[in-house]
Structures are given as C-alpha cells and as structure tokens.
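J.: the following comprises the amino acid sequence and a computationally predicted model.
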Amino acid sequence: MSFRNDFVWGAATASYQIEGAYDKDGKGRSIWDEFTHTEGKISDKSTGDTACDHYHRYKEDVKLMSELGIKAYRFSIAWSRLLPDGTGRVNQKGIDFYNSLINELSAYGIEPYITLYHWDLPYALHLKGGWLNDDISDCFELYTSIVAENFGDRVKNFITFNEPQVFTGCGYSEGSHAPGYRLADKDLLRICHNVLKSHGKAVRALRKIVPDVKIGFTSASSPLVPMADCDIEAARSAYFSCGKGNFLYSQSFWHDPIIFGRYPEKILNDYADVFPKATDEDMKLISAPIDYIGLNIYTGSFVKAGKDGCAQQVSCRPGHPRTAIGWDIIPESVYWGTKFYYDRYKLPLYITENGMSAHDCVSLDGKVHDPNRTDYLNRYLRELKKSAEDGADIRGYFQWSLLDNFEWACGYKERFGIVYVDYETQNRIVKDSGYWYRSVINENGENL
C-alpha cells in the first residue's frame, strides 16, 4: 500500500538559514542578525549574512527542486525583508523577491507553502518589547495581511508559526537562540499567549484575504515511544502532559488552545497567580479553525509504564545510533507522534520537517555519498506510511532540508541538506540521498 494518491512530497527551508543578503535591497535587521553579530553566540563564530545566497541563487535552487521531482516547497518569509521596521513602511524590493521566487516555483509546477514566522523577528519590534509587547499580535496581523495581499493569488497554503516550543524555549528561556534571554515563567507565559493571539489574528487575516486558503500550525515534537502495548496509554498521557516546568515544550499547551479553545487545566492551576489574562474573546480568536497540523519530528524517547501507571523514560542501549548533531535515531517516533496527534485532534497532518545531520563531504569522485541519511529517511518514511495505513490522516512530508544551511547556534557545523553547499564557492551538489528521494517521490513511496 502506498501513500494517498495526492500525497504532497516536499522539501523545506527557512529564510535566515539560506537567504543571505541580510542588509541588501532595503531589508531591515532581525534578532538573528543581531544575535549572530554578538561575540560568543554561535559556536563556529559564523553568521547568516550570506548563508546559501539563496536570495541571488533562487532560480538555481528551484531548478534543482524540479530535477529532484519535488512537488512542494515550504519556505519562510523574512518579516524584516517586507517590513524593515516590522510595521509601517513596506519594502517593495522584498515583495519583488518573493514574487519572483513564487513565480519561479509556479513555472516548474512546484506548490509553495509559506511559513509566516520561522524565528527572525524584526529587530525594531524587539526593541519595543517583541513578543512581550501585547501589541505584537496587531503587528503580526498587519504583516500577514501584506503577505496575503501580495502572494495569496498564487499561494494557498500557509503555516502561521514554526516550532513555538523552540523559539520561546531556546530564545527566551535557555538563552541559546536569539534574542538570548533567560526570563521568568511569568514573562514566558505572556510571550506564549501573545504568540497564540498572533496566530489567531493571522488566521483571521488569511481567511479574509485568501478565500480558498489552507492554514496550518507547526509544532516541534519529540514523541514518546511505548516499549510495549501495555505502555501505550502511559506514553500518550505523558506526551500531552502540561504543567509547571514543562509547558514551553508541551504539545497540549500549544495545540489545545488552537483546537479546543482552552489551555490545559493543569497549567492554569499551576500558574493561577501569574497566568496572563485569557479572555473569552482571546480564546475565540486563538481557536479559529485551522485546516491541518504540521509536525517536525527528528527523534523521540522510549518509555514504559511504571507501577503507578506513569511513563518512565527508558535509556537507549549503549551505542544506539545517533545523527551527527547527537540526536538518537528513533524511526518509531514518527509513527507514534502522528498516531497520538491524530487520535487527539482529528485534523490532517503533515510532517513539515524530518531529516538528518550527517558528516557529509565531497568524495574523490566529486559526489557526496550519504548512505546513512538515505537509510534514516527510509526508516522514518516507512513508519510514516505505517501510521497512514493504520488510520492517521497523513497528507504530506517535507524533508529537512533542501540545502545545507546555517544551523542556528551551531553555525555551519551541521549539514542537513539533500543538496550539498560549498559555502565558499556556493556550488551545489545533489547528494545520493537527494537522488534516492527523487525515486521515492516518483513511486509515491511504493519502494520504501
């Protein structure tokens, strides 16, 4: 059995990680521009100033997608490229760039999926409080309206936010990502509520301007994998747990308000004294219907039920395989993550990111041989197909990433692409895994 006949086979990127041209053609600065230009923030002391130079090489990159048979391309808009100050004046050259990219995709029959926010907040808005400023949701609605008005005639699929768990957790709690803050829970809860209100206002703007739009919200997810059937309910319960100390990375904290119109009861009780005021109007706004959920799944954890019925994490055996970045390879995480999500929320699902960092290099024959990535993708896609066969409504898969790119705090140390990038020459080389992925697309997963 294959995936559904209209299954979406894609690849994904993010603006700051590939575009470069950080100060060209009227673009404003983002928090990542500032963060990477601050000493000691990036492990290899690099920046995204040039990255993959996709801003100037997008035609070459779109042609590569076409050659690999990719049917859909998920990319993000750099907010400060359109609105240098985050609001107010519109930068026409930024509009022109994304129009040209979308038109190029259309010329090759590749469906664009736009992510509105993939972490690069305009620095001008950051100086006004950023996500701590309660007015940020109005700014996001304005930005979304400009995107919709300019691109909505050709783009019908939009994702409002990518991985709010990570940009709030790493950026505002742990301090390892831009803007590098370590805030108290009271402030973090306020940020999260403002993000969710921004999501709701973006949905409102998209529905108003693009009548046939399809809207999603993408979550970072490291699913809990039950060791045996008797552990399934413990894994499920722990996977959606939400309380003091774990709310930023919780699955239910972000999706329950969007799907059910309410925050998990435990988080409200745990933080009754500091939780931001969530009015009925807020919750109605946040829970405006969406069309699908995106899940970014790379790894997970094995669990079993303890004597009290609660999930206990089971350590991987010594020598368990890991990717170059150090993440455990657990293909079953895709099966259980999509199963648990579909059981709970009953919405169509896309894997909006999945891939592997590997120690890639150009071999003597001038090619990039990455059998470990091919094996990784094969194993994860087999588990995704199993989930679809068992009843989860899986609509598509976006491999992360099309190109090697700037990997946030790791700089250029990690290579996730199915296309190799020489950052000095900007030469692109399709890796063996890219050609393998082409065959999977051509056969709609029958060969997995």
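T.: Yes, it's here.

J.: hey, let's count contacts and neighbours off CA atoms from now on
T.: OK.

J.: with Ser198 as the reference, measure out to Thr115.
T.: Going from Thr115 to Ser198 by Cα to Cα, to the nearest Å gives 14 Å.

J.: kindly report the same for Arg262.
T.: 16 Å.

J.: quick one, which of those two is more surrounded?
T.: Ranked by neighbour count (other Cα atoms under 10 Å), Arg262 and Ser198 place Ser198 first, with 26 against 21.

J.: part of a strand, is that one?
T.: No - if the criterion is DSSP: H, G, I helix; E, B strand; the rest coil, then Ser198 is helix and not within a strand.

J.: now do the strands in the stretch 201-350 of the chain.
T.: Along the stretch 201-350 of the chain, counting by DSSP state E, counting those that start in this stretch, strands occupy 214-221, 224-226, 292-297, 301-305, 311-314, 349-353.

J.: show me what the fifth one is packed up against.
T.: The one in question is strand 311-314. helix 232-239, strand 301-305 (3 or more Cα pairs under 8 Å, 6 or more residues apart in numbering; DSSP states H and E).

J.: specify the angle between the shortest one and helix 232-239 in degrees.
T.: In other words, strand 301-305. Angle of strand 301-305 versus helix 232-239, following axes from the mean of the first three to the mean of the last three Cα atoms, to 10 degrees, is 120 degrees.

J.: quick one: residues in contact with strand 301-305.
T.: Applying Cα atoms under 8 Å, 6 or more residues apart in numbering, the external contacts of strand 301-305 come out as 222-228, 230-231, 234-235, 311-316, 330, 333.

J.: buried subset of those residues as a PyMOL selection?
T.: To isolate the buried members of the contacts of strand 301-305 in PyMOL, using 16 or more other Cα atoms under 10 Å:
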select buried, resi 222+223+224+225+226+227+231+234+235+311+312+313+330+333
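
J.: go through the strands of the stretch 201-350 of the chain and pick out the most buried.
T.: strand 224-226 (a mean of 27; mean count of other Cα atoms under 10 Å).

J.: what residue lies at the spatial centre of the chain?
T.: Asn162 (4.0 Å; Cα atoms, centre = their mean).

J.: do you know how far that residue is from Thr115?
T.: Distance from Asn162 to Thr115, by Cα to Cα: 7 Å.

J.: another one to put next to it:
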Amino acid sequence: MHLPPRYAEPLPPAFYPPSAPQPFSRPDFGPDFSWGASAAAYQTEGAWQHQGKGPSIWDDFTRRKGVIRRNEHGRVATDFYHRYETDLDLARGLGLSDFRFSAAWSRVLPAGTGAVSRRGLDFYDRLVDACLARDLRPWLTLYHWDLPSALQARGGWANRDVVGWFADYAQLMGRCLGDRVAQWAVLNEPMVFVGAGHLLGIHAPGRRHLGAFLAAAHHATLAQAEGGRALRAVLPEAAQIGTTFSCSFLTPHRPGNSYDEAATRRADAVLNRFFVEPALGLGYPVAELPALRWLLERYQKPGDEQRMAFAFDFWGVQNYTREVVKFSPWLPLQWAALVSAKQRGVPHTDMGWEVYPESVYHMLKQFSAYPNAPKLLVTESGSAFPDVATGGRVHDEARRAYLQAAIGQVLRAQREGVNVGGYFAWSLTDNFEWAEGYGPRFGLIHVDYETQERIVKDSGRWYRDFLSGAPVGAKLGQSAALRQQ
C-alpha cells in the first residue's frame, strides 16, 4: 500500500521507545483486562427524527453552512439505529469482550426534561440486550456532546440549571438500564465539548465567548459529579461509575525556554487537569491559571467545591497524540499555542495529529500519579489514515501499526505499576467525525456511506488475531507503511 508522502517521513525516535514491551500478547495484560471498541450516538445512530426523537445541538449546528466539511451531517451516519445487530455481530467476530456506546439524551427525553419517550428507551433496552446476548459487556456513556436543542434554547451548558437537568436524565437511565448495565461513564471529554463548543466555536453549539466557556466548564464540572451521585443512588452496589477525559502529553516547543515551559504548564492545567482535579476535591488549578479566579468569583457558589468532588470507580483516558506548546501573547487564559505536527514536519494523521502513540503511556502515568486516583481505562485510542476498499479488503497497515504500538504502551504503563484495566479502540466503525465530516476514518470496520456496506479492515483483523492470543511480532515499529524502509 502506498501512502501519501506525509506518512513516509521517518518517525521520531520516541515512537517506539526501547522500553516498550516486545514481544507481547493478550495474556500479558491479565485475565480481567477489558478489550473493546467505542462508538457515540450522534456519530453512528442516524434516525435523527425517528419515533419522536427530539433534535440535538448537533442537528442544529450541522444545518449551518460552512461549519462542517462538505456540509455533511449525522442524520443517517452509519445507520447504527437500524443496523446495530449487524455491527454487534461484527464486534463479537473481532473477539471484543466489551462495547462502549453513548445514549442520545434527546432520544430518551425529546425536550431534555419532562415527558419520557418510551420508544427511545426501548431502543437502548434492545441494544443492551443485544450486547448481552453476544457476551459483550455494555459500557454506557450518558453524554457524548449531543445536548437536546430544547435545553440549548434555555441556555444549555451556560445555564446552571443544566446540572439538575443532567442529574435527572442520569437517574432515569440508571433506573431503566441499571439491572443490566454495570459500567457507566458520565461525560465524554468535557474539555472538548465546552472548549470547542463555547470558546472556539468549531463544535456545537458554535459559541465563541470566554464567559460562556467558563460558565459551561463550571457547570459541566458540577454535572460530572452530580451525574455520578445520581447514578450511585439508583444503581446496584456492584456497578462501576466513571467518566472520561480528553488528554495529550505536552512538551515545550523549546525545552529549557522559560516562556515555553510556563506555557506548557498552563496548557496542561487546561487540557489535562481542569476536570480531573475538582473530581478529586482539589479544586481548579488556579495557581497555574490565575484567570480562573474570575470564574470562581462569577460562577462558583458556596459549597460548589465540595459538590464538584466525586469518588469515581474509574477514569477513562482518551488519548490520540501529544502536543508541542509555545508561549503566545495572543491567547488569553493560558497564553499558550500549540505547534502543529505539520509545522514541525513530523508524520501526522488525517486529523493533523502527530503520530505519537507513546503519549498514552505518559498520560496513564500522569493520571495514576494523583493520590486516590481510581482505576484507569483507555476508553478511546486510535488513528485516522486514508483507506481504500479494494476487492473486499482494506489494507490499513498504518492504523494496524499504530494500534499495536498504542497497546504496547498501555502494557508498558501497566508493567510500571499503573492500575490500567482496559483498552477500547476508537472506533468500532468509521463514522461522522464532527466538524471533519465523513473524511477522516478511525474505524476497525470500513463503512461505505452510500451503501452502508461494512468491511473489516486489516487493523480489525489484527485486533481479532491479537485478542485470540496470537503474540505480537518480536520487534515493534517495523511497519513498512509507517517507516517506508
């Protein structure tokens, strides 16, 4: 397979560090390690108005011209709503033991609060039962970015009332599915949906306002904990309640430069610590970000710091790359800018992200270093590369090599004492990739969006073989597609 020139450049030495395990196999991770793949409602379900489903902020956002590449949308997506049994059969055929998915809030509560859609709940009833029938443990994420439009009209995440709205929704889902779903994630990557949606304006609801961002961030922090408490009140004692965090290993653009190193610390406080530390009862990282005092003065009420804390059973670590940081006087709050992989001349994926699977090792180490950190799971990890379906096959050697390297980095962390209990590839199938539309493909399974035909990619075949117990090759990092040697 011939890849574009940007994938043919030599990889940085840290791509496959000498300390990475080689070789390794599934049994090395232990018998209780969870192996799965992840998906999200808006990115896969389609059926956007089916049986009374209410609109979400992503239905609204994708109607705007020019905000999504090629003006694409998720109204059909991969039609998972109608094809979930086929996709679950494929997941089981890959040897997965676990499947992580999200519920669409407005499918269950079309107006966000009030009247419950029995038909919407029935879909998730059927989906959970179908997982269990295939010996796939369901991991249900309550919120993966698709706020009901009716709640956005009332201020959305910038309205403090969203904390109560979300807790009510969480408790409803717990009561209805808690007899069969034992693993729950409260939020998916809160820094992304509040930052990209309320500060940068590139995701729904498309706002660009520092005050809206800080309000939404504080309310999401409260909702993260209140959602956990709402679930705890109705779920069986054995249920596992967690939440997920986006994160990137950060390094200064000019090591030793005091401005870049300080900028890196500030960026770390925003990108990696902002939602983690309040959950531990540590409050916001104000020392590194003095501007947060404005948030505290304007939005935080007495007792909030205690309300932001919750003892999660696990954290989901969602990592794709590292970021290189430099000082910037033009970006308030963190006074830092990211130096893109293209600017640095290093290999990158279709998302523009540096090919750097060692980042997951560093983030597992960073999160595990907190006192009282719970068990960690890698709940998203993957890469988007160009795919071509030829003769019923997709030869995606670059993704296969990335998957192998990332899993090796998880084992490296585990062998160094990190309590990591699972790995979920992003994603099970190709899907709607938010502002990027249907261009970037992350899936282990290729989807033809015109015909909805599914093809298991070579990376999916490798994952299947690995999960069957086959050992990884004796030396990592010799992928011809990545190194072009």
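T.: Yep, it's here. Small disclaimer: the values here were computed from a predicted structure and weren't measured.

J.: quick one on the thing from earlier: what lines up with the residue nearest to the centre of the first structure in the second structure?
T.: Here Asn162 of the first structure is matched to Asn188 in the second structure, going by TM-score structural alignment.

J.: chain neighbours aside, what residue packs nearest to Phe442 of the second structure?
T.: Nearest non-adjacent residue to Phe442 of the second structure, counting by Cα to Cα, 6 or more residues apart in numbering: Ala384, 4.6 Å away.

J.: contacting residues for the equivalent of that neighbour over in the first structure?
T.: Alignment note (TM-score structural alignment): Ala384 of the second structure maps to Ser357 of the first structure. The contact partners of Ser357 of the first structure, by Cα under 8 Å, 6+ apart, come to Thr323, Ala324, Ile325, Arg373, Glu414, Arg415, Phe416, Gly417.

J.: gap between Ser357 of the first structure and Val210 of the first structure?
T.: Distance of Ser357 of the first structure to Val210 of the first structure, given as Cα to Cα: 37 Å.

J.: swap in Ile191 of the first structure?
T.: From Ile191 of the first structure to Val210 of the first structure the distance is 28 Å (Cα to Cα).

J.: helix, strand or coil: sort out Gly422 of the second structure for me.
T.: Secondary structure, three-state DSSP: Gly422 of the second structure is strand.

J.: wait, it sits on Ser381?
T.: No - applying Cα atoms under 8 Å, one finds Gly422 of the second structure not in contact with Ser381, separated by 11.2 Å.

J.: higher neighbour count, the two?
T.: Ser381 (24 against 20).

J.: next, find the distance separating the more buried one from Tyr320 of the second structure.
T.: Distance from Ser381 of the second structure to Tyr320 of the second structure, counting by Cα to Cα: 6 Å.

J.: repeat for Gly391 of the second structure
T.: Gly391 of the second structure is 30 Å from Tyr320 of the second structure, by Cα to Cα.

J.: between these two, which has more neighbouring residues?
T.: Shown here are Gly391 of the second structure and Tyr320; by other Cα under 10 Å, Tyr320 has more neighbours (25 against 6).

J.: mind telling me what the more buried one corresponds to in the first structure?
T.: Tyr320 of the second structure maps onto Tyr298 in the first structure, by TM-score structural alignment.

J.: state the distance from Leu381 of the first structure to Gly445 of the first structure.
T.: For Leu381 of the first structure, the distance to Gly445 of the first structure - Cα to Cα - is 8 Å.

J.: ok, back up a step: now do the same contact list for the closest residue to the match of Tyr320 of the second structure other than its chain neighbours.
T.: Of all residues not flanking Tyr298 of the first structure in the chain, Asn354 sits nearest, at 5.4 Å (Cα to Cα, 6+ apart). The contact partners of Asn354 of the first structure, taken as Cα under 8 Å, 6+ apart, are Asn296, Ile297, Tyr298, Leu377, Phe398, Gln399, Trp400, Ser401.

J.: now tabulate those residues in CSV and tack on distance to Glu19 of the first structure.
T.: As requested, those are exported to CSV (distance: Cα to Cα, whole Å):
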residue, distance to Glu19 of the first structure
Asn296, 21
Ile297, 24
Tyr298, 24
Leu377, 25
Phe398, 19
Gln399, 18
Trp400, 16
Ser401, 14
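
J.: contacting residues around the aligned residue in the first structure for Phe99 of the second structure?
T.: Under the alignment (TM-score structural alignment), Phe99 of the second structure maps onto Tyr73 of the first structure. By Cα under 8 Å, 6+ apart, the contact set of Tyr73 of the first structure is Gly10, Ala11, Ala12, Ile110, Glu111, Pro112, Tyr113, Phe398.

J.: again, only using 7 Å
T.: If you count contacts by Cα atoms under 7 Å, 6 or more residues apart in numbering, Tyr73 of the first structure has them with Gly10, Ala11, Ala12, Ile110, Glu111, Pro112, Tyr113.

J.: most neighbours of all those residues, which one?
T.: Highest neighbour count within those: Gly10, with 28 neighbours (other Cα under 10 Å).

J.: is the corresponding residue of the second structure for it in a helix, a strand, or coil?
T.: The equivalent of Gly10 of the first structure in the second structure is Gly36 (alignment by TM-score structural alignment). Three-state assignment for Gly36 of the second structure (three-state DSSP): strand.

J.: before we move on, what about the one 10 residues further on?
T.: Following three-state DSSP, we place Gly46 of the second structure in the coil state.
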